[in-house]
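Novice: make a model of this:
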Amino acid sequence: MEQIVISTAYITLGQVLKEVGLIDTGGMAKWYLAEHTVYVNNEEENRRGKKLIPGDILLFEDGRKIEIVAN
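Specialist: Below is the predicted model:
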């Protein structure tokens, strides 16, 4: 499982998509989420502005898992 370390209270789903290289710009997040299934804590999520906090687990349709952790 990959980890994304944040030093703020939260990170948005769109920022995570950009951080892991699934999209190139923040504007692509809406398109990506419309075309691909992403689960946050086992619930399907399609809001690019969804706030993710330490402890949240993301699961992508290709099987990739990412955990948000605090710095």
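
Novice: please make it C-alpha for all contacts and neighbour counts, starting now.
Specialist: OK.

Novice: quick one, what contacts the closest residue to Phe60 other than its chain neighbours?
Specialist: Excluding its sequence neighbours, the residue lying closest to Phe60 (Cα to Cα, 6 or more residues apart in numbering) is Val38, at 4.9 Å. Contact analysis of Val38 by Cα atoms under 8 Å, 6 or more residues apart in numbering lists Glu44, Glu45, Asn46, Leu58, Leu59, Phe60, Glu61.

Novice: now the other sequence, so there's something to compare against:
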Amino acid sequence: MDKIIQIEEEYITLGQFLKYADIIQSGGMARPFLETYVVLVDGEEEQRRGKKLYPGTVVEIPGEGRFRVESAVGESTDDSTY
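Specialist: As a prediction, this is how the structure comes out:
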């Protein structure tokens, strides 16, 4: 089962993703992490921290799991209409 990372933006970068997924503690750790560990984005190895991830993107990190980026836009528990 994929772990879901919801974003409100059009996309996030791989570096931001690693922080949102609690893989790293700060954005400055992204480059060393990507140089040390294998990270697969949609099945292809990726080392660019600036790689854009859009809703539907699947990220796999051996030892950490499989994640899917999803859009949080439009999802609301408030039924009010404005």
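
Novice: care to give me the TM-score?
Specialist: The TM-score (TM-score structural alignment, normalised by the length of structure 1) is 0.95; 71 aligned residues with a Cα RMSD of 0.9 Å.

Novice: before we move on, back to that, quick check, nearest of the contacts of Val38 of structure 1 to Thr8 of structure 1?
Specialist: Of all the contacts of Val38 of structure 1, the one with the least separation from Thr8 of structure 1 (Cα to Cα) is Leu58, at 18.0 Å.

Novice: quick check: the closest one touching Leu52?
Specialist: No. If you go by Cα atoms under 8 Å, Leu58 of structure 1 and Leu52 don't touch, sitting 9.3 Å apart.

Novice: ok, the two, which is more surrounded?
Specialist: Leu58 (25 against 21; other Cα atoms under 10 Å).

Novice: give me the residues contacting the one helix or strand that one maps to.
Specialist: Per DSSP states H and E, Leu58 of structure 1 falls inside strand 57-60. Identification of contacts with strand 57-60 of structure 1 by Cα under 8 Å, 6+ apart yields Thr37, Val38, Tyr39, Val40, Asn41, Asn42, Lys65, Ile66, Glu67, Ile68.
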